[in-house]
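J.: just to be clear, the model below is a prediction. Sequence and coordinates:
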Amino acid sequence: MVLRKAGAAAVAAVVGTVGFVGLVTVGTYAASGVPQGQAARPGLSGGTVPAAYRPLIERWGALCPEISPPMLAAQLYQESGFNPAARSPAKAYGMAQFLEGTWAHYGTDGDGDGTRDIWNPADAIASAATYDCALAKDVSKVPGDRQANMLAAYNAGPYAVIENGGVPPYRETQGYVRSIQSLTRSFSAPAAGSVMTLSRQAAGAIYFAQTKLGTPYLWGGEGLPSQDGRFDCSGLMQAAYASVGIRLPRVANDQWYAGAHPSRSELQPGDLVFFAHDLNDPRSIYHVGIYVGGGYMIDAPRTGAVIRYDKIDQRDYIGATRVTQDGADALPVRGEDGTITTGRTGTVPTS
């Protein structure tokens, strides 16, 4: 979880044509930037948060200039994966993972029912924004990027930011700021006129997937020798992008947040395409493939099938993700004991 205890420091080229598919990939990823200072707030990208919480995040994400709906969504995702019943070994509770002592001071009645309930998503979302904005005010006189300073205060406490004249030189705090600002892009709707072009890494990932065509599916498969090189759907995507140096999370509904979300008409080869039981809730994602063009993907469908080409236009198609190095690196790692790792590198200590 993110520290909520003021004053404490937190510790590739050309891919061969296969039937209808032929690609040449050049260029780099570009998308809407992270809000800085008084810059216009980006909107939430469609389908990135559970539909029930979207109005709350949009409302409270505009509470002060230093936050935005995508940034607030990024924090809530990193804290709990939007789970209102989340609890950590450090006794942090609810979707926003507040300690009871901090909640007593910053807990906010977000739905006007007269109570401040740490387990109520409306109150948790409102309280996360309230706490962010209180910290932004605490460090408002510190020079530099106001949002970065606020996030640093959120992680290390406002005194550390004031004392250092900006983001303090703590590895974990700097990693937290980078992680949230990168993850914010995964929740942001592309700005008008923004460009998202295909990378060589996407081409390499497709090439890897192509080499696995015909391989039998295995539930839980990661392509290990002990598994006879077999994969399940998300294991194949993880291995495909690992082959080009990008470390994705293991499961599909976490892979969803590894980059920006192009629309159906904007799809490019290399995008991950996702399928869900509830099209209003990305937590219900159950399947993923890699788009190869022409309305087709390579995927590992199910037990008894082999890795193959499938059409993406299905009733349960929820959307796509354009994987980026920054987006993948920003994703939290959740241990079975509730421990959360910032990005895919450093551990965020319990508060």
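T.: That came through fine.
J.: CA atoms for contacts and neighbours, from now on please.
T.: Will do.
J.: endpoints of stretch 158-172, how far apart?
T.: 15 Å (C-alpha to C-alpha, to the nearest Å).
J.: got it, and stretch 162-171?
T.: End to end - C-alpha to C-alpha - stretch 162-171 spans 17 Å.
J.: and V273, what element?
T.: Assigned by DSSP states H and E, V273 falls within strand 272-276.
J.: so which elements touch that strand?
T.: Under the contact definition 3 or more C-alpha pairs under 8 Å, 6 or more residues apart in numbering; DSSP states H and E, strand 272-276 sits against strand 285-293, strand 317-323.
J.: Q174: which of those is closest?
T.: Across the helices and strands packed on strand 272-276, the minimum distance to Q174, taken as C-alpha to C-alpha, is reached by strand 317-323, at 22.6 Å.
J.: how much space separates the residue nearest to D326 when sequence neighbours are not counted from F208?
T.: Nearest non-adjacent residue to D326, counting by C-alpha to C-alpha, 6 or more residues apart in numbering: S182, 6.0 Å away. According to C-alpha to C-alpha, S182 and F208 sit 26 Å apart.
J.: same drill for those two, tell me which one is more crowded.
T.: Neighbour count, other C-alpha atoms under 10 Å: between S182 and F208, S182 has more, with 26 against 20.
J.: gap between the two ends of stretch 93-102?
T.: Span of stretch 93-102 from end to end, C-alpha to C-alpha: 11 Å.
J.: in addition, the following structure is provided for comparison:
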Amino acid sequence: MSGSMGKVAMGAGGAVVVTVAVFGLLVVSASGGGAAPTPGGSATTGNLDASKVPSEYLAWVQKAGVCDAVPGALSPQVIAAQIEAESNWQPKVVSPAGAEGISQFMPDTWKDWGKDENDDHDGGSPKDPPDAIMAQGRYDCYLAGEVQKYVKGGQATGDITDLMLAAYNAGPDAVRRNHGVPPIVETMDYVQKIRGLISKYTIPPMDGGPFGDQVVTAARGKLNLPYVWGGGNEHGPTGGGYDCSGLVLYAVYQASSGKIDLPHSSETQVTMGTEVDRNSMKPGDVIGFDLHNNGDYDHIGIYIGNHQMIHAPHTGDVVKVATLDWYEQYPWKVRRFG
């Protein structure tokens, strides 16, 4: 957790990481000083990859990852990366030093920042993920404001996000005393780990053009909804979810502002739009697959870049991101609608 006293933190997968203060979350420069002062921060570029966040925590991570007081200092990706490093998404874990819950709060810090967020009448608990995740966001934002004051007052230099997260690990006073990120080996190692985790939870900016990017954005908004045979229409889920062609027709309809209303059939969808070579695909293109090698394109998904697609696979599964590797063995048809 946070503070200026030495603690033992839980690292990714439950490994113990010795730090100056438990509850570290970091994206920092390698040593104090570093980059020139910035008015905000550089939490991330790109959007949260919702497929990487456990569905039961997604809404809370998105809500917590905002700091209006210091724009750009915090993001949902930072929140998610911190949680993985602290507890590996385990809501009941307790560290040897006594840090508790998914966000690994020490009791004294929890008294200042914890409260009941989900109205379950527990009074607020670090072992209740909604309570802990929101407290994590509040404390991050507070620290961003503190280190921003140091930068503006000439007491520290560096990127605000870096300094904010260094303060999580070593305490804000350590940032002030060292005029930037403290040159503590444990802190700097921890920072590099979080830097990598932030990338894991980030979707790079898309390059499918205005239409293709909107197709992807519409589909991403339905991640984790259940597969429902025949589910989905141009306005949203039906029966609580989507099937593969229902997701495609919804996303294309939304991206085209209702001008393109596709049939609810993967076999027909792969005959429409403009044919595209698979080596020239862009985000937002639609890919049909002949999974039985019989000329019947019975599955379809939306390409999102990086050899991945969003699709609704089959009964018992959910709308999700998947690699295209497994589908290489089957015939494809790629179509573009914008």
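T.: Received the coordinates, thanks. Keep in mind it's a predicted model, so treat the numbers as computed, not measured.
J.: could I get the TM-score for this pair?
T.: TM-score of the superposed chains, computed with TM-score structural alignment, normalised by the length of the second structure, equals 0.50; 201 aligned residues with a C-alpha RMSD of 4.0 Å.
J.: give the burial count for Y159 of the first structure, as a bare number.
T.: Neighbours of Y159 of the first structure (other C-alpha under 10 Å): 17.
J.: give me the element I125 of the first structure is part of.
T.: Assigned by DSSP H and E, I125 of the first structure belongs to helix 121-138.
J.: could the helices and strands packed on strand 272-276 of the first structure go into TSV alongside distance to A160 of the first structure?
T.: Converted to TSV, those look like this (distance: least, C-alpha to C-alpha, whole Å):
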stretch	distance to A160 of the first structure
strand 285-293	40
strand 317-323	34
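J.: okay, the ones you listed in JSON lines with mean neighbour count and distance to I57 of the first structure next?
T.: Below are those laid out as JSON lines (neighbours: other C-alpha atoms under 10 Å; distance: least, C-alpha to C-alpha, whole Å):
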{"stretch": "strand 285-293", "mean neighbour count": "25", "distance to I57 of the first structure": "21"}
{"stretch": "strand 317-323", "mean neighbour count": "24", "distance to I57 of the first structure": "20"}
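J.: of all those, which one is nearest E79 of the first structure?
T.: Closest to E79 of the first structure of those, according to C-alpha to C-alpha: strand 285-293, at 19.1 Å.
J.: could you list the buried residues of the lengthiest helix in the second structure?
T.: When the second structure is parsed with DSSP state H, its longest helix is helix 129-152. Going by neighbour count (16 or more other C-alpha atoms under 10 Å), the buried part of helix 129-152 of the second structure is 129-148, 150-151.
J.: neighbours of K311 of the first structure, how many?
T.: 13.
J.: hmm, I typed the wrong one, I wanted D108 of the second structure.
T.: Around D108 of the second structure there are 12 other residues, counting by other C-alpha under 10 Å.
J.: could you do A170 of the second structure as well?
T.: Residues lying near A170 of the second structure (other C-alpha under 10 Å) number 28.
J.: that one contacts A9, correct?
T.: No. A170 of the second structure is not in contact with A9 according to C-alpha atoms under 8 Å; the separation is 11.6 Å.
J.: so the strand holding V273 of the first structure versus strand 285-293, what angle?
T.: Between strand 272-276 of the first structure and strand 285-293, the angle comes out at 150 degrees (axes from the mean of the first three to the mean of the last three C-alpha atoms, to 10 degrees).
J.: circling back to that earlier point, what's the first helix or strand after the helix holding I125 of the first structure?
T.: Downstream of helix 121-138 of the first structure, the next assigned helix or strand under DSSP H and E is helix 146-156.
J.: after that following helix, next one along is what?
T.: helix 158-164.
J.: what helices or strands is that next one leaning on?
T.: helix 146-156.
J.: quick one: list the elements packing against the helix it packs on.
T.: Applying 3+ C-alpha pairs under 8 Å, 6+ apart, one finds that helix 146-156 of the first structure contacts helix 121-138, helix 158-164, helix 171-187.
J.: host element of L23 of the first structure?
T.: strand 21-24.
J.: could I get the buried residue list for the next helix or strand after that strand?
T.: Next helix or strand after strand 21-24 of the first structure toward the C-terminus (DSSP H and E): helix 54-60. Across helix 54-60 of the first structure, burial judged by 16+ other C-alpha under 10 Å covers 54, 56-58, 60.
J.: any idea which of these is closest to N253 of the first structure?
T.: Closest approach between the buried residues of helix 54-60 of the first structure and N253 of the first structure, by C-alpha to C-alpha: R54, at 17.4 Å.
J.: report the secondary structure state of Y303 of the second structure.
T.: strand (DSSP: H, G, I helix; E, B strand; the rest coil).
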